[in-house]
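K.L.:
predicted model and sequence below, questions to follow.
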Amino acid sequence: MKLHKDNSLGALGSAIGKGLLAGIAATAAMTASQMIEMKITKRKASDTPVKVAEDTAGVKPTTKQDKQKLSQELHWSYGTAWGVARGLIGLTGLKGLPATLIHFGAVWGTALIMLPKHNAAKPINQQQPKDIAIDVLHHGVYAITAGLVYDALDAGSRRERKLNKVGNNLKSLIKRFR
């Protein structure tokens, strides 16, 4: 079997797989962050995922246990799926803080639009500063963890080596003109 130098579908599949792993790790970190924050603030678990499911899919859990189970399943599925977005950002060659900021903006920005639309949260201009700060904290934990995990999984990839080579060539070129 002959391998092609430019294997775009392979790169896409790799980015998606690494993104899914990063999304799982980030969701675990966000969940831990939320559990710690809830113990400190005495806040109860959110039913936001269930509210969105009820509004979009007509799903109506009948018991408290079913509601909690559905909420957890949706939380983990949603968080894992957002890891794919981090993988697609990685395909552009972005990594580190710039990629994390873009990913954070996409995830949190979507929540700011989607949740009020489905009556699962108040619009940001109607929220208390403390609640906004807590939301930013949790989404920040998610994005930072996803970025660190994705970048660690992607370290040494052909794309990264190529970008490093281009960067080194540019540095050499700049030094020559000084």
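P.N.:
Done, it's in. Numbers count the residues shown, from 1 in each chain.

K.L.:
switch to C-alpha atoms for all contacts and neighbour counts from now on
P.N.:
Will do.

K.L.:
helix, strand or coil for Ala45?
P.N.:
Secondary structure, DSSP: H, G, I helix; E, B strand; the rest coil: Ala45 is coil.

K.L.:
and for the one 4 residues further on?
P.N.:
Secondary structure for Pro49, judged by three-state DSSP, is helix.

K.L.:
give me every residue that touches it.
P.N.:
Pro49 makes contacts with Leu70, Ser71, Leu74, His75, Ala120, as judged by C-alpha atoms under 8 Å, 6 or more residues apart in numbering.

K.L.:
which residues does the last one contact?
P.N.:
The one in question is Ala120. The contact partners of Ala120, by C-alpha under 8 Å, 6+ apart, come to Thr48, Pro49, Lys51, Val52.

K.L.:
hold the first one in mind and look at this next one:
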Amino acid sequence: MKVKEENILGELGSALGKGLLAGLAGTAAITLSQMIEMQITKRGPSEAPVKVASEVTGVQPTSEDKKEKVGMEVHFAYGTSWGVARGLLGLLGLKGLPATLVHFGAIWATELIMLPKYDAAPPATEQEPKTLAVDALHHAVYALAAGFAYDALDAGGKHERKLNKLVDQLHVKGILDKFKS
């Protein structure tokens, strides 16, 4: 069976799948980052995910235990789904640190706009600089972890990496350049 090289739906599916896995990795990283910060600062878990989800769906958790569980579920679903954006950036050809910076900007800007809209946080202009810095740090951890995960998943197979390494070495030595003329 011959496989068509230019399969846009296959490439899209691959990018979205890798993006979701990267989003899951990013969500695990931001969760760990937040847990460490909460231990240091003695801050409780954010109620923002539950507040926004309740506003959007009109459904409220029935108890405090369920509120924390729903908050974590929304946190993981939201963070994992942001991996789709990372996958689309990769599909568009944006890789590495530039893709991670764009991804970070999109995620953090969305939070800074969305949470005040749903009264889940004050506007950035009304927050303490330290609070904004900690929040930016958490989202940078997410974007870096998601970026590393995506780039690792998108690196190709073992044979492709070996071939790319060989081609790079031949370019450095000028051998391939002799054949271009």
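P.N.:
That came through, no problem. Fair warning: this is a prediction, and the values are worked out from it, not measured in the lab.

K.L.:
returning to what we had before: which one of the contacts of Ala120 of the first structure is nearest Lys130 of the first structure?
P.N.:
Using C-alpha to C-alpha, Thr48 comes nearest to Lys130 of the first structure of the contacts of Ala120 of the first structure, at 17.8 Å.

K.L.:
where along the second structure do the helices fall?
P.N.:
For the second structure, applying DSSP state H gives helices covering 8-41, 48-57, 64-81, 83-91, 96-117, 129-153, 158-172, 175-179.

K.L.:
winner for burial among those helices?
P.N.:
Among the helices of the second structure, helix 83-91 has the highest mean neighbour count (mean count of other C-alpha atoms under 10 Å), at a mean of 23.

K.L.:
in the first structure, what range does that helix match?
P.N.:
The alignment of helix 83-91 of the second structure onto the first structure (TM-score structural alignment) covers residues 83-91.

K.L.:
average gap between the matching stretch and the second structure?
P.N.:
For stretch 83-91 of the first structure, the mean deviation from the second structure after alignment is 0.4 Å (mean C-alpha distance after the TM-score superposition for the first structure).

K.L.:
got a list of contacts for that stretch?
P.N.:
By C-alpha under 8 Å, 6+ apart, the list of residues contacting stretch 83-91 of the first structure reads 11-12, 15-24, 95, 99-100, 103, 146-147, 150.

K.L.:
please redo it, this time with the cut-off set to 6 Å
P.N.:
Outside of stretch 83-91 of the first structure, the residues within contact range by C-alpha atoms under 6 Å, 6 or more residues apart in numbering are Ala15, Ile16, Gly19, Leu20, Ala22, Gly23.

K.L.:
quick check: of the residues you listed, which lies closest to Asn169 of the first structure?
P.N.:
Once C-alpha to C-alpha is applied, the member of those that ends up nearest Asn169 of the first structure is Ala15, at 25.7 Å.

K.L.:
show me what contacts the closest one?
P.N.:
Contact analysis of Ala15 of the first structure by C-alpha under 6 Å, 6+ apart lists Gly87.

K.L.:
try Tyr150 of the second structure
P.N.:
Tyr150 of the second structure neighbours (C-alpha under 6 Å, 6+ apart): Ala22.

K.L.:
again with Ala22 of the second structure
P.N.:
Neighbouring residues of Ala22 of the second structure by C-alpha under 6 Å, 6+ apart: Gly83, Ala146, Ala149, Tyr150.
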